[in-house]
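# Whatever this is, show me its structure:
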Amino acid sequence: MKIVQLITHMNEVGGAQVHVRDLSKQLAYDGHLVTIISGGDNIIAEDLLLEGVTYTHSEFLIRNINVFRDVLAFFEIRKILKKVQPDIVAIHSSKAGIVGRLACWSTRIPCVFTAHGWAFTEGVEKKKQLVYRQIEKCAGKLSKKVITVCDQDRNLALRHQVLMPEKVITIHNGVLDTKNAALKKDNSEVVTIIMVARFEKPKQQLELLEALLHIKELNWHMIFVGDGNLKQESAQFVQDNYLGNKVTFLGSHSNVSELLSAADLFVLTSEWEGLPLSILEAMAHRLPIIASNVGGIKEAVRDSENGFLIQDNLSELLSRLIENELLRKQMGEKSREIYEASFTFEKMYAKTIATYKNLIVSGDNL
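Okay, here's the model as predicted:
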């Protein structure tokens, strides 16, 4: 197959970008011709570069709504698609999802849109929810198939009548296993807590720091992996509350797997999510999880089995796992069991490529 992966940007590493990278790598390895079209700045993050894959930059495709640039992006992507002539276009992220589906519809090229969390999900500002919901309803009329990465997002789309039931399927996110995933952690009295997420509004690292401040007398060390606009706010909180010896900010890191293999507990305090890859990666590394009960997280984190879902009791949950090594290990083993059963890359890849083939066989994009 000749496949185009279209995404709003590949400038920085995020869940959708990692998904596109890993999917494209396997597709190329299996002999398919893969082109990645991305907007944003004309750079590709080093961790997202692949051999055997063609990268094409869209000058006008940007994340924020800009009617003039969005129209130009439509014509630009349409032109690129006519030149590449793919068998199918796989589209990722909200803005690319709108512009890309219009371009594919106009060229009658089959396409599938993967929603890595809806822009109208609960937790997003109400006015934005309304606007994005209406936009997605319009785009949904042009869609032959939409993939949601969790059942929660599929149900959300159906509840708001964004898509007809026959147009939307769930293919749960899956992540690659690593050689470090099965390694046992070194025994240490200090419990290493890790959070892997960009420092932006949905992730709420400050909420985690506030919870840790209440239990600062316990034996823990917090590691934050990621960069972003709100990082300085968290760093200032650490300084103001004399937590510098208990909190480390690593910024972006090229080997998150190594960090996860050395950790004891994974935490994610998001305000909204789809089904974050970071949680699945932590589960593959046999980590217990504490996470917000938003989006599709509860489909991976089974409360009181492989971790806890936060219910205004974050400090209490942290204390329970910091002070109970046996419980951490039991929940960590359950995380690995759930990962192997439902969230491997191989399972996700097989379902995704089957969807591609079915769309190609069924004909045009109308």
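# CA atoms for contacts and neighbours, from now on please.
OK.
# Tell me where this structure has strands.
Remark: strands assigned in the chain by DSSP state E are 2-9, 33-39, 54-57, 88-92, 111-115, 146-148, 168-170, 191-196, 220-225, 247-251, 265-268, 289-292, 307-310.
# can you list those strands in CSV and add mean neighbour count and distance to L259?
As requested, the strands of the chain are exported to CSV (neighbours: other Cα atoms under 10 Å; distance: least, Cα to Cα, whole Å):
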stretch, mean neighbour count, distance to L259
strand 2-9, 24, 26
strand 33-39, 23, 29
strand 54-57, 16, 30
strand 88-92, 25, 28
strand 111-115, 26, 28
strand 146-148, 24, 29
strand 168-170, 20, 30
strand 191-196, 23, 8
strand 220-225, 20, 9
strand 247-251, 16, 10
strand 265-268, 26, 11
strand 289-292, 25, 15
strand 307-310, 24, 19
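# Now show me the structure for the sequence below, then we'll compare the two:
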Amino acid sequence: MRIIQIIDSLEAGGAERMAVNYANTLVNEIEFSGLVATRKEGSLLPQIDPNVSYLFLNKKGQLDIGALFRLRSFVLKNKVSYVHAHSTSFFLAFLLKCICPFLKIIRHDHYGNNEFLAARPHFVLKLTAVFFNGVIAVNQRLKNWSETELKAKNVIYLPNFPVTETGVEGYTSLKGEEGRRIVSLANLRPQKNHFLLLEVARKLKQSHPEWTFHLVGKDFEDEYSRHIKGLIEDCGLGNNVFFYGSKQDVQHILSQSDIAVLTSQSEGLPVALLEYGLCKKAVVVTRVGEIPMIVQHGKNGFIVDSNETELFYESLVDLIDHEAVRSDFGSKLYDTIQADYTAESVIEKYLNWMRKN
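Down below sits the predicted model:
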């Protein structure tokens, strides 16, 4: 099999990480594995396996004919048979199919606003659905949505999976006191609901002032970001909440932390949670998307509703006050990830499904 992954950018987001993970994992499993970034490169670029054939299109606008034909040349040169399009890059895959009808194209749905699917724009998705040989959904809700709303055929649910970082030097040093750090891996987007995190941080400052929050993720420097930073200043949290931006050395960062959190009001299947589990971190997370399929409350972590500020705070304090519980939850979450969310198990299902297309 000869497969390329297509993704709009290589910024450190969930869909972007999965495009790289698929390309890297497949390089030892199939005849040819490639990766195409269409619009922008980013911090994930150094994490691409040297054996993966990589192309940056530098695409300008929705209809960039030059970029489309550069992609066509790459496909023909490498005798590509399958195009695996992640997120919004599906439209470029559709255009490519129009000029290379022999190609089999797959759409990978990473849509994160799962709690608001009814409002999801889907005219173009529905218009192009018939051209795709299959759809991969990162959770069951997205699978059902594609089948119901798009009348898509051949839809499969495949969970995201984490991979151990290779060739990434640990360079980020977290601030705060060792043994008292809480980390959040989440880009600064509204669906990640950093307002809940700040409310919890405000309460924790009163009860456990030595504990600090460490926010790792891309800062888009927009209104949402300015609002978050304004609240930090207004609440006097400058010495309790720290920003680091987008980072490559995620596992090194997690090795310096003691608890990991997700405060999202909507998710698909967050790669961050899988990385928490891979690094044996005790977690407090919100009950959205596919998270309840991974975290069982009181067994391998704490999970609360996204509007339960008090319960989130109390769960966090429970972990802070009981180191043995942190250790136990971290080990059990790791076991959960190893049982159901490894690259090996997902890629095996993926390749079996692809061969039937």
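# After superposition, what is the TM-score?
Once superposed, the chains reach a TM-score of 0.83 (TM-score structural alignment, normalised by the length of the second structure), with 337 aligned residues with a Cα RMSD of 2.8 Å.
# could I get the strands of the first structure as a markdown table with distance to I98 of the first structure?
Below are the strands of the first structure laid out as a markdown table (distance: least, Cα to Cα, whole Å):
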| stretch | distance to I98 of the first structure |
| --- | --- |
| strand 2-9 | 10 |
| strand 33-39 | 13 |
| strand 54-57 | 17 |
| strand 88-92 | 9 |
| strand 111-115 | 9 |
| strand 146-148 | 12 |
| strand 168-170 | 16 |
| strand 191-196 | 29 |
| strand 220-225 | 31 |
| strand 247-251 | 32 |
| strand 265-268 | 29 |
| strand 289-292 | 29 |
| strand 307-310 | 33 |
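# Go through the ones you listed and name the closest to S24 of the first structure.
Proximity to S24 of the first structure, assessed across these by Cα to Cα, is greatest for strand 33-39 (6.5 Å).
# counterpart of the closest one in the second structure, which residues?
Mapping strand 33-39 of the first structure onto the second structure (TM-score structural alignment) gives residues 32-38.
# mean deviation of the matching stretch from the first structure?
Here the mean offset of stretch 32-38 of the second structure against the first structure after fitting is 2.1 Å, by mean Cα distance after the TM-score superposition for the first structure.
# Read off where the longest helix anywhere in the second structure ends up in the first structure.
Counting residues, the longest helix found in the second structure (DSSP state H) is helix 323-340. Mapped onto the first structure using TM-score structural alignment, helix 323-340 of the second structure covers residues 325-342.
# got it, and stretch 244-253 of the second structure?
Stretch 244-253 of the second structure covers residues 250-259 of the first structure once aligned (TM-score structural alignment).
# Can you give me the end-to-end span of that stretch?
Start-to-end span of stretch 250-259 of the first structure (Cα to Cα, to the nearest Å) is 10 Å.
# got the contact list for that stretch?
With contact meaning Cα atoms under 8 Å, 6 or more residues apart in numbering, stretch 250-259 of the first structure is reached by 47, 178, 180-181, 223-227, 281.
# and if we set it to 7 Å?
Contact with stretch 250-259 of the first structure is made by 180, 224-227, as judged by Cα atoms under 7 Å, 6 or more residues apart in numbering.
# Stretch 53-67 of the second structure now?
By Cα under 7 Å, 6+ apart, the residues outside stretch 53-67 of the second structure that reach it are 33-40.
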